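> Sequence first, predicted coordinates after that:
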Amino acid sequence: MSMVASGVAPREDIPFTDADFQMLAGLARREFGLDLAASKKPLVYSRLSRRVKARGLVSFADYLALVTTKGENEERLALISALTTNVTSFFREKHHFETLTTVCLRQARAKLDAGGRFRIWSAGCSTGQEPYSIAMTILAAWPDALRRDVRVLATDIDPIVVDRARQGIYSGQDAEALGKDPYRKWIRDSDDGTVSITDEPRALITFAELNLMDPWPFKGPFDAIFCRNVAIYFDQPTQQALWQRFAGLLTETGNLFIGHSERISGPAETSLQACGVTSYRKVTESETKPSNRSIQWV
């Protein structure tokens, strides 16, 4: 779950003009879908001035020329990492995981017993607490999940946080949100005060880097998609296009979970119906077809 970085800007010892900011904002929008308002200029300076210095440059104009140069993909990734920060926790917004258990998993069990598959996508997985929470929820409901065709795809644009997610190592304070049962059994304590995720949840998850603005290298369908507190940093047209793309990847009974400050709007409103707090279900084909019943006049 990525958000535009916040903080107090240091002294501007590297020039950062309004034109520099506008060029950077245009790049962030084109490449990553980020909507950088003019009010973010001091915050952007605070983060990116470090990258300018790290590359031995003396101006933002030089840095912008660098990141738009062919072969500088790693610096573009460093740019997005600098512009975003990641705020997440295990079982954040618990009502979503309750819906996952009582609705998604319950209605999919018959399909699974018949040899079918079950897929969930954590889009914007950050440092991994969300997909691990999903995997633990699945294991709690389906102890035999590892013997079934069950998978969780976890993606994020930032390769640094994806690598941290793969490691599955967290502070003891992070693990407090898990409580004791039934999830604590999938956490291993270490002597240094950290905790690590055990093999069972890990086995359900595939981590990958993905920019949501790029073509998606998969077709689904997904029984559920979690994309929480990501789209809020996109402009409205980008948000609406994203909701529609998600709707197209859901199974007929699939669910979409979004952030507490986000709402579905645009064309996707005909494809997704609210079914809980920031939870939406796919509208079935039969629900969208016009009724053939005639009106009887009396």
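Received, thanks. Numbering: from 1, shown residues only.
> all contacts plus neighbour counts: C-alpha atoms, from now on.
Fine.
> And the residue nearest to the spatial centre of the chain, how close does it get to residue 80?
Centroid-nearest residue in the chain: residue 124, 1.8 Å away (criterion: C-alpha atoms, centre = their mean). Separation of residue 124 from residue 80 (C-alpha to C-alpha, to the nearest Å) stands at 13 Å.
> Touching both of the two, which residues are there?
residue 157 (C-alpha atoms under 8 Å, 6 or more residues apart in numbering).
> Next, the buried residues of stretch 238-252.
238-244, 246-252 (16 or more other C-alpha atoms under 10 Å).
> Same list, those, but as JSON lines with secondary structure and distance to residue 192 please.
Formatted as JSON lines, the buried residues of stretch 238-252 follow (DSSP: H, G, I helix; E, B strand; the rest coil; distance: C-alpha to C-alpha, whole Å):
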{"residue": "238", "secondary structure": "helix", "distance to residue 192": "43"}
{"residue": "239", "secondary structure": "helix", "distance to residue 192": "42"}
{"residue": "240", "secondary structure": "helix", "distance to residue 192": "45"}
{"residue": "241", "secondary structure": "helix", "distance to residue 192": "45"}
{"residue": "242", "secondary structure": "helix", "distance to residue 192": "41"}
{"residue": "243", "secondary structure": "helix", "distance to residue 192": "42"}
{"residue": "244", "secondary structure": "helix", "distance to residue 192": "45"}
{"residue": "246", "secondary structure": "helix", "distance to residue 192": "41"}
{"residue": "247", "secondary structure": "helix", "distance to residue 192": "44"}
{"residue": "248", "secondary structure": "helix", "distance to residue 192": "45"}
{"residue": "249", "secondary structure": "helix", "distance to residue 192": "42"}
{"residue": "250", "secondary structure": "strand", "distance to residue 192": "42"}
{"residue": "251", "secondary structure": "strand", "distance to residue 192": "43"}
{"residue": "252", "secondary structure": "strand", "distance to residue 192": "46"}
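> another structure for you, compare them:
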Amino acid sequence: MSELSIIKGRPAIESTISDQAFARIAKIALREAGIVLAPSKISMVKSRLTRRLRALGMSSFDSYLDIVEAGTDQSEMGNFVSALTTNVSHFFRENHHFDFLAKVILPSLQQKLANGGKVRLWSAGCSNGQEPYSIAMTLLNADPSLARKNLKILATDIDPEVLTLAKSAQYKGSLTTGLTDEIIAKHFRKSEQDGEVVLTVNSDVQDMISFRQLNLHAEWPMKGRFDAIFCRNVVIYFDEETQVRLYRRYAQALEEGGWLMLGHSERINDSVTSLFKNAGVTTYQTVRTETPSSPVEGRNSKGSN
């Protein structure tokens, strides 16, 4: 036991993860969240799960995994997935998608609303909330009247911690990256907290968005279809089989001619190219829909939409 552990009264945490323990971690991550963990990620995994062991006062990774797999503490599975999920985001990230939304997609959405229809957009894997807020601000910048129209944005993530931050609509420090002075003046309120500037998203932007916890690999409670889905820098963590299944489900969840936006390093798999046509940089449009395939084995989402 280290001197620091003795002083703090905590057990010394294992310095390494065994191959057997890592295999268990990888299996759970794939089953519960579709995350593929290569052996090269063992250092990252150790660093992130060590925080959970420390929080629980545990010293053994195997003992911790026993708790996770037993399911006696349902919240710990969420903490496990949260620890392994990368939540890197900023406002107007990959800005070409927001330009495309305003210039290409919006006119058809406005026409749909004018004809008495409703518009539904989905930010799948919304992380800290910058993406759905960026979508809402983009739309309001182009057409302020949309705040009073039948247009809603669903924002989902598997991680309850990032959803708490997103729902707070408060950002400071590095989380405000991507914002300009003009955007801040138009869509945020400034305050000060412990000597640091805090930006709070204005209520008209917040009112356009509903945040929900959702595991993309479980059942989806949403019944209606979406006009556009943003799922950016999410599928890169999944294996090919999981990606294909997810793309097929997205095709079914989108309106005919609906739009799908992916991250800068993501592409539609060859086996589903019949469902989408390339419409721009990592931007795709459905050409037909089909019956959704079954979700990947995993727990149902705690939230509903």
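Looks like it arrived, so ask away. It should be emphasised that the depicted structure is a prediction, and the values quoted were computed from it without experimental measurement.
> Just give the TM-score of the two.
In this superposition the chains share a TM-score of 0.87, using TM-score structural alignment, normalised by the length of the first structure; 275 aligned residues with a C-alpha RMSD of 1.8 Å.
> any chance of the buried residues of stretch 238-252 of the first structure in a markdown table, plus distance to residue 117 of the first structure?
Listed next are these as a markdown table, based on distance: C-alpha to C-alpha, whole Å:
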| residue | distance to residue 117 of the first structure |
| --- | --- |
| 238 | 31 |
| 239 | 29 |
| 240 | 29 |
| 241 | 27 |
| 242 | 24 |
| 243 | 23 |
| 244 | 23 |
| 246 | 19 |
| 247 | 19 |
| 248 | 18 |
| 249 | 15 |
| 250 | 13 |
| 251 | 11 |
| 252 | 14 |
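> residues contacting residue 226 of the second structure?
Going by C-alpha under 8 Å, 6+ apart, residue 226 of the second structure touches 119, 120, 121, 122, 253, 254, 255, 258.
> swap the cut-off to 10 Å and go again
Counting by C-alpha atoms under 10 Å, 6 or more residues apart in numbering, residue 226 of the second structure touches 118-122, 152-154, 250-256, 258-260.
> Which stretches in the stretch 101-250 of the second structure count as helices?
For the stretch 101-250 of the second structure, the helices defined by DSSP state H, counting those that start in this stretch occupy 106-114, 130-142, 160-168, 181-187, 203-206, 240-253.
> for those, which one sits closest to residue 49 of the second structure?
Among these, helix 160-168 comes nearest to residue 49 of the second structure, with 15.5 Å by C-alpha to C-alpha.
> The closest one: how far from the chain's middle?
How far helix 160-168 of the second structure lies from its chain's middle: 11 Å, per C-alpha atoms, centre = their mean, to the nearest Å.
> tell me the average deviation of that helix from the first structure after fitting.
Average distance, helix 160-168 of the second structure versus aligned residues of the first structure after superposition (mean C-alpha distance after the TM-score superposition for the first structure): 0.3 Å.
> Show me what that helix is in contact with.
So helix 160-168 of the second structure is contacted by 75, 78-79, 81-83, 87, 126-133, 155-157, 169, 171, 200-201, 206, 209-214, 302-303 (C-alpha under 10 Å, 6+ apart).
> Mind listing what's buried along it?
Neighbour-count burial for helix 160-168 of the second structure [16+ other C-alpha under 10 Å]: 160, 161, 162, 163, 164, 166, 167.
> can you check stretch 172-186 of the second structure too?
175, 176, 184.
> just these now: which is nearest residue 104 of the second structure?
The closest of these to residue 104 of the second structure turns out to be residue 184 (C-alpha to C-alpha; 24.8 Å).
> Leaving out chain neighbours, which residue sits closest to the closest one?
Using C-alpha to C-alpha, 6 or more residues apart in numbering and skipping residues adjacent in sequence, the residue nearest residue 184 of the second structure is residue 199, 7.9 Å away.
> what's near enough to touch that neighbour?
Contacts of residue 199 of the second structure by C-alpha under 10 Å, 6+ apart are 169-173, 175-176, 184, 187-192.
> ok, 8 Å please
170, 171, 172, 176, 184, 188, 189, 190, 191.
> What distance do you get for it to residue 229 of the second structure?
Per C-alpha to C-alpha, residue 199 of the second structure is found 26 Å from residue 229 of the second structure.
> So residue 14 of the first structure is in contact with residue 57, correct?
No: using C-alpha atoms under 8 Å as the test, residue 14 of the first structure is too far from residue 57 to be in contact (9.3 Å).
> Please give the element, helix or strand, for residue 256 of the first structure.
Per DSSP states H and E, residue 256 of the first structure falls inside strand 250-258.
> Just give me the mean distance for that strand relative to the second structure.
Strand 250-258 of the first structure, aligned to the second structure and superposed, deviates on average by 0.8 Å (mean C-alpha distance after the TM-score superposition for the first structure).
> Next SSE downstream of that strand?
strand 272-276.
> quick one: that following strand to chain centroid distance?
Remark: strand 272-276 of the first structure is offset 19 Å from the chain centroid, using C-alpha atoms, centre = their mean.
> One more: stretch 262-282 of the first structure?
Distance, centroid of stretch 262-282 of the first structure to centroid of chain: 17 Å (C-alpha atoms, centre = their mean).
> Quick check: end-to-end length of it?
End to end - C-alpha to C-alpha - stretch 262-282 of the first structure spans 17 Å.
> Provide the aligned range in the second structure for the strand holding residue 256 of the first structure.
Matched against the second structure by TM-score structural alignment, strand 250-258 of the first structure falls on residues 254-262.
> Residue 235 of the second structure maps to what in the first structure?
With TM-score structural alignment as the criterion, residue 235 of the second structure lines up with residue 231 in the first structure.
> again but with residue 111 of the second structure, I slipped
By TM-score structural alignment, residue 111 of the second structure lines up with residue 110.
> need the contact list for its match.
By C-alpha under 8 Å, 6+ apart, the contact set of residue 110 of the first structure is empty.
> What's the separation between the closest residue in space to residue 203 of the first structure that isn't next to it in sequence and residue 112 of the first structure?
Distance criterion C-alpha to C-alpha, 6+ apart; nearest residue to residue 203 of the first structure, sequence neighbours excluded, is residue 146 at 7.5 Å. Taking C-alpha to C-alpha as the measure, residue 146 of the first structure falls 12 Å from residue 112 of the first structure.
> shared neighbours, those two?
Contact with both residue 146 of the first structure and residue 112 is made by no residue, according to C-alpha under 8 Å, 6+ apart.
> So residue 81 of the second structure belongs to a helix, correct?
Yes: under DSSP: H, G, I helix; E, B strand; the rest coil, residue 81 of the second structure falls within a helix.
> That one reaches residue 215, doesn't it?
No: under the criterion of C-alpha under 8 Å, residue 81 of the second structure makes no contact with residue 215, lying 10.4 Å away.
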